[in-house]
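> fold the following for me, if possible:
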Amino acid sequence: MISIVLAEEGFSPPDTPRLFATTRHHRVFLAWDNVAEASIDSVTGYADFEGYRIYRSTDFGETWGGPNQRLYDYEGNFVGWKPYAQFDLTEEEDEDFCLYGSDCGNNDPKRGIEISGPDPVNPRFSLGENIGLEYTYIDSHVTDGVQYTYSVVSYDMGLRTFDVEFVWDAGDSTWIADTTWSPSNPDHFVGPDSLNGKPNPTLGYPSLECSMGSSQDDLNFVTVIPGYYASNVSFPSEEEIESFFIRQESTIGTGGISYIIVDRDSLSSSIFRFEIQADLGSTAGEGMACEDPVVYVYEITDSASQSPTDFDYSFGTDTLSDFQIDSLLDLPGATEVGSEIFIPKYRSITNVNRDSDILDGIRFRFDNIQDFIPEDQSALVDTVIWSADSSTIDAMKGVLTYFNSASFNRRLNFDYKIELFSAPTDSTSSQFCSSFFSRVPMRVSNITTGRQVVLKHLDQGYSFPPPLSAEGFGDCEWTRNEPLVFQGDTLVIDSVLTPVSTFTLKTDFDLEVLLPGLKDWSTSDNYIEGDMVQQRIMAWEAIEANSGVEPYSFIDNDGDGVNDSPWKPYYPWSDGEYLIVKMKKFFTDGDAWVVDMSEFGKSHEVTKDDLDLIRVVPNPYIVHSAYNEKVGSRLLRFSRLPNECRILIYTITGELVTSLEYSDPYEGNLWWNLRTGRNQDGPEVAPGLYIYIVEADDLQHVGKFAIVR
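Modelled structure (predicted):
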């Protein structure tokens, strides 16, 4: 007999996340913590968290959307709102979610099922689409000067119970009910037999979300007004991130770094070192430890010495094995002094490709380059630097691909130099060539290792797979579009120099563009030195007079295996030209950046250019503008102000209307209620034209605005 636990009421929603919000021009940045993910239901004892919903309001939470965002049940009753955005656990995260709490081992019970789509007990609400959790959200669909209210709620998966399947028992000639319980409910809890006055046949319970809040006193409820920062205050944009996250000299990885300001009041003047800790893969070359990268952050005394300011632990080396000592010293910032190893106090430890916890008012994220080989195996090239004539650059079309998935998995954090020659120079092994080697007009070096790369020429002609009649097939000459395999890219693997195949290079060029009007080779023509012809896919130059000799012929007059043809292939480059191919690179153990937090929101001396940015919005001011007004509360906004200034407002005849003192460490927006008097508590001003003067330091900015009834 299966025992069940009846739980008709008392189910609890997850804990309420704490929401932070900051703004800038046409942006609202939201960030929240993850405390809800450790929530335990008060009835079942299950960890039933599932995701987060974001709601947005333009009337301080009286409504959370327009008519299309309202949700109604099947009888037409209003039951809630569609979220503005939603994030939930992925399928894998759902299945592996610890059933009785976040601190569990491999053998402890897991949820065992994925949760997505409509709530089976309350189908008007979606449980998500397995898109993964986020802890930040950037709302770019906002207007400066308009008030927005946001709530971020956590929600659970609800209670799943059982499915009943009727199976025919031929022996007893009857149907037998076969009950299968959800693996997410091993203790067999059931809910009430009715919900909202309607039968509840599965005895499940709907998903619950925490309260949306009703004021800014609530953890997950914020109201903000987007607008410009103060004109003399700077925060790094996406394009300027490298000027704040200062890349250290030995850093290899080229992945992305981003951040958002979560709490401007918590910004500090600390200096931090961000350092990657990663493992060495079994097939990685040159010690490129790129697996499972984690970002460690610790505070340092200065950007020169980069000594940690605080230490959490110390270990005496006398009692440690060599392996233990090496492991400790491998930790970021670890320092050995005498017979002790000191471990810094880590302010943040965050996996790459994940948002960090809040660090002194910011939340950062390191995103690695993609960790799977592209479908077409194209190499992840960052930049190509040419040292060649522009005509050469315009003519060439190159494609670099990974040799195979195994080469990609070696984490090839290398750059290459490809030298170009006007005639075939280096001999390489060759496939499809009868002499088994060819000469090619290129030489490749691995710049990172300092070693020349041995090439293999696939003499397959212009197209692949190569039919025997393909143009260029088996002619023992490199011709355009034939692959060159980086077959001998010699790397140190397990302390041994090992030649491995890493990339394949194809190079093509357009003869019609380079040599317009080029004539085909003819058996009946006589050619002199310097004549140019086309045969099949290549152009050829006569290096001596000849007649009737095919340019594609392989002629070995002296038996040395070298082509003695009176023709040489034409290449659209000159001796000495080259290109540098810089690859995108995985974050690697020891990569580091230094960040001076005092640079975030740093103010500079006000300049005339700063004051020229000031705007009055709306201008002209028309009663009942879009700026959150109510009768008796007119609002006009001075935007892009410096963070410390005074505003004097005059009538057109020079009478002082009011003066406004402004001081804010970061914001550049001041609201005026259109009232006179020192405290703006006098009568409203009359319609007309007004002059304003902004004074900051020893500078002034004069402007005007109009008020229209």
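
> could you use CA atoms for every contact and neighbour count after this?
Fine.

> just checking, H26 touches T143?
Yes. The criterion here is Cα atoms under 8 Å, and H26 meets it with T143 at 5.7 Å.

> common neighbours of the two, please.
P226 (Cα atoms under 8 Å, 6 or more residues apart in numbering).

> so which bits of the longest helix along the chain are buried?
In the chain, taking DSSP state H as the definition, the longest helix is helix 322-329. By 16 or more other Cα atoms under 10 Å, the buried positions in helix 322-329 come out as 325, 328-329.

> ok, now stretch 378-386?
So for stretch 378-386, counting by 16+ other Cα under 10 Å, buried means 379-380, 386.

> sequence B follows; please return its structure for comparison with A:
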Amino acid sequence: MKEKHLQTGYLHWLLLFALLIGVQILHAQEDIYIDPNRGAKEFRKELIMNSNKVESIVGNWGIFGKVNHPYSGVWPKGTGHGHVHEMTILVGAEVTGIDGQTYHIISDSYGDFPDRAPDGTEYFWNPKPGYANDHRIYINPNTGEIDSTSLIATSTDKTTWPETWPGKDATWNGRWNGYFGKDQFMADQECIYVMDDFTNSEFPYYPFIADSTRRGLGLQCETRMFQWVHPLAEDQIFIHFQVTNVSDYVYDRNIYFGAFADTHPGGLGASDDDSGFDKKMDMVFAWDHDNIGVWTKYRDILPGYLAWKYLESPGFGDDGIDNDDDGLIDERRDNDAGEWIFGPVGDYGEPKWHWSGDEDGDWDPQVDDVGSDGIGPKDPNYDAPDLDGTEGNGKPDQGEPNFGKTDNDESDQIGLTSFYSPHYGSVYISNDEAIWNYIQPGVFETPAQNSNNLWIFASGPFLLERNQTERFSVCWLFGEDEREIYRNAVTSQRIYDNDYRFTKPPLQPTVKVVPGDGKITLYWDNIAERSRDPVYGYDFEGYRIYRGTNPQMTESQKISDAFGNIVYRKPIAQFDLKDGIKGLHPIAMGEELGEEYSSGIHYYLGDDTGLKYYYEDTDVQNGVTYYYAVVSYDKGYYPGMDDRNLVPMSPSESPFKFTYEYGELKEKSVNAVIATPNAPATNYKPGYTDADEYGNISKVNNSSATGSIKVKIVDPDILPDQNQFQVSFSHILNELGEITTKTYTIKNLTTNEVIFDSVEIPIDPATNAPVSSWNTPIFSGMILSFENKFPDFDIIKAVSGWSGDYKTNLIPEIIKSSQGTIPMNVAIEITDTLASHPFKKDYQVYFKVYDFYTNDSIPFFFSYDKNGDYKIGEGDQISLIAPTGTGKLVKAYKITFNAPTDPNVEVIDPQPGDVFYLKSDSPFKEGDLYQFTTFQSGLLEVGKEVLDKVAVVPNPYVVAASWEQESVLSGRGERKIYFIHLPAECTIRIFTQNGVLVKTIQHSGVASDGSATWDLTTDEGLEVSFGIYIYHIEAPGIGEKVGTFGIIN
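Below you'll find the model as predicted:
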């Protein structure tokens, strides 16, 4: 549906975005595949959608939320605030049974008080086989455990995909079956399943003439869900249904598509639900009457609103009425290209030449003629043209962007036609006749307010021919208040109307964590910098680091919009490109929809700090567990970009997640880590390198480079032992003779592995030249920091001159002969014999000119020899010569040897042994080599006295110490104490005062962590009582220690 009261002002907005986007990101399925397989309960699978702030269990039999599940419509993610008991789609139709009677059949999957056959079979939708991996094996990177749970196929987990996809050829094998095309990942999370209603055998209706075992209404339904993490869409799950009539009968405008739900906006058990609807917005919504939830955790987070909004519904393409008020009559999404005509395109612009099947005229052959698989040469994972010849054929085909199935404007939609909200228990989904009555057009009643109520709503009736497919899309959305739920509804409609074209954040960096003593170090890779946004292209900008002491990182949720809604997090650190794009982003969040929807809050892009790949957090307390996320973010729209008339969008940042089930960590994203700082083992020796005390690594040849390279150890425990690394460079020599460092290469000489091969130096946008300082990504537990130096003529004049015990009093004057400043480090040494030839001369002079780093001769002109004696004297001039990138030579510097300024001072000419030095900073260049060696972590030999440092914290233990992690969902959290300053290997035994052994702990963790925890339970798993306890520590080869601690109430 379009919001008819908002549409007019934004049609131009949508048209520009759709026509001029420049990349193709859309693809619905090719011709609808009618799957001959039969759905069955044994193929049921679940999935938790949680790639933005909405977190919910969904089932591939048409349910959203699930009875008594901890993740049933949770918002915001991580709070445990479930808003839905359960919801199911429903399709209802009026049919004639074989007994001649009229029946109203409702196909649904509601799990509370379900409708069952006498043999217990549920009259449910059931999933068809083949759309997920039934033999999934997933190794949890957090725990190492093997997870064989079969899940709904989701774009974020390749282990959920089947080997082959039903209805797809072999080129799709091992590829993602995306709505947007083969292997196209344009949403942050997408899932897919296909189901049918063949087990609904309640009434004597047989939709298949030749098969009495397939019952229901004879429907097949493909379901897809999408989540985006962008702040504009972070409170929504988009759901797209494709319902196909595979039966032998026509449903002639006697069929409805809707849903049945038990919502609880204040939490399960609340009995003060309110519900409402907005026919113009095609939306139903609910809120808690007093806005106070029943949850025991995060009670400061109010229940807010939840809603379901029709974005697309079945349309009438033949009634002669403009049902969706878009200026087009009877547009369709299942037609062919038609004819090339000149004519109107409704509210989508002025009359124009277009294909008649492309009713809104937005198919653009320059960018949309990509073929029926929906991807073209500019799209990620493109491999070859379509086998059916549709790519580049000059006309729109089904599956291409902005046409037919993928163009959401090409359907004359009817929208929300009924909504009924009765008291819970007054209507049951198993009563087909009652449900039928409530989904009739024009039924809009909310009799049960401030009570435990239900939702029953639908769109219809519509026509569904044999083998015809109708689509409808809804958005499940949340918001803090009524204003935000409406704003989110407008956002979701805009995203849908634009064919789900939406910006996507950069890829998540993979983050590692190193806990230390009073510090935690994070480091990450640079994969995010290669991300390509479907709207703006390569638009990576920087990294932000968030920290908290709970998985929700509530401490970082500090930045609110003009209406008091928390929108952004406050980072503890931020690193961005040195590209001149900094400060507040010009577009306020929400302003994309129009100024009246502006939230008044702008994303902060950074300060042009330059990128870093590690962060050392010293504002931490030993023993406290911290949660971190390193997110990558993009530029969004910014002034001066090659915008191609794209709609301005605010930046987006990559998501992160910590998924807990019943208090146990089940999953975390690659950019999220958990760490507890503690002192290292008392006999721990961290890895190190042979760099100097400041971290500088050494040159291994007579390099003239004056910059520095420092090694920073980030993760000492993964440094390879006695491995030698070498750094080399390449450079460019320009037409002026100036040297510019182009690339660096790092090689492990011990293993012969090239770590970084010819990596280009980052460019400074202010100068369009390589930057002078940069860092490598992390490798082998360390990073290198480069500080490059370039010649400065003022510095050259200041530091050059006679050196050592010289005798002359002539004053050298240096003049730059070239337009460029050429790096040269030259010695002019006076000799008592003929020593060198000036450039292209056959005579010799009494001095030599050479590079004082390499001792290589430097070509020169003896430009002026006042006395003609081939010696340097008063007034004589020498010109130094340097090569250029064009192959020619240039005069770099002219040196004139002037007499003292005091005319009364006797002139003393240079004597043999006097040396004049011209010194300049020189950048890294080809031939410069640096090397260093790494040494692994190990253990020191220590005496018994190190056990004196062992301590128990907290001591005494009182109920809940400040560093204890709260339970993720409920309760007081873990109970634990720490033994700190332990040796790397030891045994801890805990006794009561009476000498009864309570617990034995074997400490043999990494040497960098000298702590062990005890959860206050015995070896038998029983909780210990309050009192005084004795501990005994035995460290092989070191000694023993005995101490006490207390546990008090």
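
> TM-score of the superposed pair?
Here the superposed chains carry a TM-score of 0.53, computed using TM-score structural alignment, normalised by the length of the first structure; 479 aligned residues with a Cα RMSD of 5.7 Å.

> quick one on the thing from earlier: could the buried residues of helix 322-329 of the first structure be laid out in TSV, adding distance to I493 of the first structure?
Formatted as TSV, the buried residues of helix 322-329 of the first structure follow (distance: Cα to Cα, whole Å):
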residue	distance to I493 of the first structure
I325	24
L328	24
L329	23
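
> and which of the residues you listed is nearest to E37 of the first structure?
Closest approach between these and E37 of the first structure, by Cα to Cα: L328, at 31.4 Å.

> that older thread, please name every helix or strand in contact with the longest helix of the first structure.
strand 340-344 (3 or more Cα pairs under 8 Å, 6 or more residues apart in numbering; DSSP states H and E).

> who are the neighbours in contact with P620 of the first structure?
So P620 of the first structure contacts 705-708 (Cα under 8 Å, 6+ apart).

> neighbours of the nearest residue to G781 of the second structure once chain neighbours are set aside, how many?
Excluding its sequence neighbours, the residue lying closest to G781 of the second structure (Cα to Cα, 6 or more residues apart in numbering) is D715, at 4.5 Å. Per other Cα atoms under 10 Å, the neighbour tally for D715 of the second structure reads 24.

> now do G654 of the first structure
10.

> could I get the contacting residues of it?
Counting by Cα under 8 Å, 6+ apart, G654 of the first structure has no contacts.

> and it, helix, strand or coil?
coil (DSSP: H, G, I helix; E, B strand; the rest coil).

> please apply the same query to T254 of the first structure.
Assigned with three-state DSSP, T254 of the first structure falls in the coil class.

> can you pull the contacts of the aligned residue in the first structure for K570 of the second structure?
By TM-score structural alignment, K570 of the second structure lines up with K82 in the first structure. By Cα under 8 Å, 6+ apart, K82 of the first structure lies in contact with 55, 65, 69-71, 125.

> same thing with K578 of the second structure?
608-611, 764-765.

> how near is it to E541 of the second structure?
For K578 of the second structure, the distance to E541 of the second structure equals 9 Å [Cα to Cα, to the nearest Å].

> now do Y310 of the second structure
For Y310 of the second structure, the distance to E541 of the second structure equals 35 Å [Cα to Cα].

> coming back round to it: which of the buried residues of helix 322-329 of the first structure sits closest to I257 of the first structure?
Closest to I257 of the first structure, out of all of those and judged by Cα to Cα, is L329, at 26.2 Å.

> I'd say P883 of the second structure and A892 touch.
No. Assessed by Cα under 8 Å, P883 of the second structure is found out of contact with A892, at 9.1 Å.

> which one's more surrounded, the two?
Neighbour tally, P883 of the second structure and A892, criterion other Cα under 10 Å: the higher count belongs to A892, 24 against 19.

> L880 of the second structure versus that one, what's the distance?
Distance from A892 of the second structure to L880 of the second structure, by Cα to Cα: 6 Å.

> go on, F462 of the second structure?
F462 of the second structure is 89 Å from L880 of the second structure, by Cα to Cα.

> what's the answer for L311 of the second structure, then?
The value you get for L311 of the second structure to L880 of the second structure, if Cα to Cα is used, is 75 Å.

> in terms of neighbours, single out the busier of those two.
Higher neighbour count among L311 of the second structure and L880: L311, with 29 against 22, using other Cα under 10 Å.

> what does the more buried one align to in the first structure?
In the first structure, no residue is paired with L311 of the second structure according to TM-score structural alignment.

> name the helix or strand for L311 of the second structure, please.
L311 of the second structure belongs to strand 305-312 when assigned by DSSP states H and E.

> the following helix or strand past that strand aligns to what range in the first structure?
Downstream of strand 305-312 of the second structure, the next assigned helix or strand under DSSP H and E is strand 340-343. Aligned using TM-score structural alignment, strand 340-343 of the second structure spans no residues in the first structure.

> in the second structure, what range does the longest helix of the first structure match?
Going by TM-score structural alignment: helix 322-329 of the first structure matches no residues.

> mind listing the strands for the stretch 201-350 of the first structure?
With DSSP state E, counting those that start in this stretch as the criterion, the stretch 201-350 of the first structure has strands at 221-224, 233-234, 245-247, 256-261, 271-279, 291-299, 311-316, 335-337, 340-344, 346-351.
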